[in-house]
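Participant: This is a predicted model, with the sequence first.
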Amino acid sequence: MSEKTILCFGDSNTWGCDPSGWRRFGRKTRWPGVLQQELGQGYHVVEEGLGGRTTVWDDPIEGYKNGYAQLQPLLRSHMPLDLLVIMLGTNDLKNRFSVSAMDVSWGIGRLIDLARANSDAFTGSKAEILVVCPPPFAPMDGLALEGIFVGGEEKSRQLASAYRAVCKERGARMIDAGESISSSAVDGIHLEASEHAKLGRVIAREVAAMLRICIKKTATVT
């Protein structure tokens, strides 16, 4: 069979930010790397993680983080695509944006619409789309990021239901990551290595179902 390409479009939790010191986890530890190991040969997993990336918002402090502005060129750059995984929303909950969980889900909806309009350019076939809702924040009291995410902890618990409604409306598949993993207590928002491993395997099972493939064994994650 021809190689299938999967684009993972996300923020620092796709990039692989270690909550203890904000270094980057190794390729095989990050969840896209785990996904690649689980799927094995014949599948090319492309990592497109950027710290601070939002769904649709221009960041007045950090700049260049608007996911909507970046998605179309990335779709064109990596085409032909078989599947797009979108895991965004955490950074939308920064106090500077003052948006609700529903607003964030509408941002996800715009990304789904954009992907469907562009993933088939020059190829004639549309990529499948899988949305991964980030897990709720861990308690933020006293943490360094608390002042940036004022009110975000409560909103993060509302994301899954809001995402589910938007994905249902658009016929897109969704994973609620909060059902399988937890955000780190160290900084409240990033994922420990163990959670990357769990998430990669969860996403692999969903991808396998969407692409109608069989995962024969679970890879060892290092």
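Facilitator: Done, it's in.
Participant: switch to C-alpha atoms for all contacts and neighbour counts from now on
Facilitator: Fine.
Participant: residues in contact with the most centrally placed residue in the chain?
Facilitator: Nearest to the mean C-alpha position of the chain, counting by C-alpha atoms, centre = their mean, stands residue 87 at 1.6 Å. Contacts here follow C-alpha atoms under 8 Å, 6 or more residues apart in numbering; on that basis residue 87 touches 8-11, 14, 131-134.
Participant: Sort out for me which of the residues you listed are in helices.
Facilitator: In this view, the contacts of residue 87 that belong to helices under DSSP state H are residue 14.
Participant: and which of the contacts of residue 87 is nearest residue 74?
Facilitator: Of all those, residue 74 sits closest to residue 9, with 9.0 Å by C-alpha to C-alpha.
Participant: Residue 178 touches residue 138, doesn't it?
Facilitator: No - counting by C-alpha atoms under 8 Å, residue 178 does not reach residue 138; the two are 10.9 Å apart.
Participant: these two touch, right, residue 156 and residue 92?
Facilitator: No - contact criterion C-alpha under 8 Å: residue 156 and residue 92 do not qualify, at 9.9 Å.
Participant: neighbour count winner among these two?
Facilitator: A direct count of neighbours by other C-alpha atoms under 10 Å for residue 156 and residue 92 places residue 92 higher, at 28 against 23.
Participant: now the strands: where do they sit in this protein?
Facilitator: 4-10, 43-49, 83-87, 128-133, 173-176 (DSSP state E).
Participant: Now the ones you listed in JSON lines, please, with extra columns for distance to residue 184.
Facilitator: JSON lines is the format used below for those (distance: least, C-alpha to C-alpha, whole Å):
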{"stretch": "strand 4-10", "distance to residue 184": "18"}
{"stretch": "strand 43-49", "distance to residue 184": "18"}
{"stretch": "strand 83-87", "distance to residue 184": "17"}
{"stretch": "strand 128-133", "distance to residue 184": "16"}
{"stretch": "strand 173-176", "distance to residue 184": "17"}
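Participant: Structure two is appended below for comparative analysis:
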Amino acid sequence: MLLCFGDSNCWGWDPAGGRHAAALRWPDRLARRLGQPLHNLGQPGRTLAFNDAARGLVSARDQWQAALTAQPAYLVLALGINDLAAGGSPDGIGQALDSYLEDWQAAGRPGQLQLLAPAPIPALQGPWRNLFGHHSAQAPALLPLWQAAARHWRLACLDPSAMLGSSQDGLHWTAEAHGAIAQALGDAFAGASVGPAEGAG
């Protein structure tokens, strides 16, 4: 089984409105590439740790811990950008990522895990600009934190920024971007080797 745990881009939010068809979403495309059944736990507004419930931004830590009990063969964690909108600092968001990886280790390190890093969001439009406000300028600071976590935990980490192009709202991904991301994740899974985390016993 492939388990994808993420936010609105994992869910398949279409920047033109509505939701991409299942066949176009990166989790579905990746599942086909891997020949695995899919459990897509993407949810709009989901964060790692920081909450602003009035604006629909809610931490998914409990759901993540529950999801790990499914013992997937493949796992993609694709969260973090919404924590900025909820007021989290980059350092705090990086610490939240580490807590999710600690949960993964405590669950027995199920499956091959990849991190899908948050992408910069320089040209937000409409309500998304209001949602993130000045916090959007901090988005580029997240990638180095994801890459550091990946090195520590001996994980693959995909930076999607070069694959995204432009979209109508500046936050959500086009069908073409979904395809490129699925291809890159599939290539990384094909070449992945999972080792112990630094300092792990």
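Facilitator: It's in. Note that the structure is predicted; figures quoted are calculated from it, not measured.
Participant: out of the contacts of residue 87 of the first structure, who's nearest residue 26 of the first structure?
Facilitator: Looking across the contacts of residue 87 of the first structure and measuring by C-alpha to C-alpha, the closest to residue 26 of the first structure is residue 14, at 11.9 Å.
Participant: check contacts around the nearest residue to residue 146 of the second structure once chain neighbours are set aside.
Facilitator: Of all residues not flanking residue 146 of the second structure in the chain, residue 117 sits nearest, at 6.1 Å (C-alpha to C-alpha, 6 or more residues apart in numbering). Under the criterion of C-alpha under 8 Å, 6+ apart, the neighbours of residue 117 of the second structure are 78-80, 142-143, 146, 157-160.
Participant: Could you give me the PyMOL syntax to select whichever of those are buried?
Facilitator: Entered in PyMOL, the line below selects the buried ones among the contacts of residue 117 of the second structure, by 16 or more other C-alpha atoms under 10 Å:
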select buried, resi 78+79+80+142+143+146+157+158+159+160
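Participant: mapping the contacts of residue 117 of the second structure onto the first structure, which are still in contact?
Facilitator: Here is what carries over to the first structure from the contacts of residue 117 of the second structure, by both residues aligned by TM-score structural alignment, their matches' C-alpha atoms under 8 Å: 78-80, 142-143, 146, 157-160.
Participant: Save these as TSV, and put in distance to residue 125 of the second structure too.
Facilitator: Below are these laid out as TSV (distance: C-alpha to C-alpha, whole Å):
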residue	distance to residue 125 of the second structure
78	22
79	21
80	19
142	21
143	22
146	26
157	27
158	25
159	22
160	20
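Participant: and of those, the nearest to residue 131 of the second structure?
Facilitator: The closest of those, once distances to residue 131 of the second structure are taken by C-alpha to C-alpha, is residue 80, at 14.7 Å.
Participant: What lines up with that closest one in the first structure?
Facilitator: When the first structure is aligned by TM-score structural alignment, the residue opposite residue 80 of the second structure is residue 89.
Participant: Any figure for the gap between its match and residue 157 of the first structure?
Facilitator: 12 Å (C-alpha to C-alpha, to the nearest Å).
Participant: just so I have it, where are all the helices in the second structure?
Facilitator: Secondary structure of the second structure (DSSP H): helices at 8-11, 26-34, 61-68, 81-85, 90-106, 126-132, 142-153, 175-190.
Participant: can you tell me which of those comes nearest to residue 42 of the second structure?
Facilitator: Using C-alpha to C-alpha, those put helix 8-11 closest to residue 42 of the second structure, at 4.2 Å.
Participant: thinking again about what came up before, ok, so of the contacts of residue 87 of the first structure, who is nearest residue 102 of the first structure?
Facilitator: Looking at the contacts of residue 87 of the first structure and their distance to residue 102 of the first structure, the nearest is residue 133, at 12.7 Å (C-alpha to C-alpha).
Participant: Now do the same for the closest one: its match in the second structure.
Facilitator: Per TM-score structural alignment, residue 133 of the first structure is aligned with residue 117.
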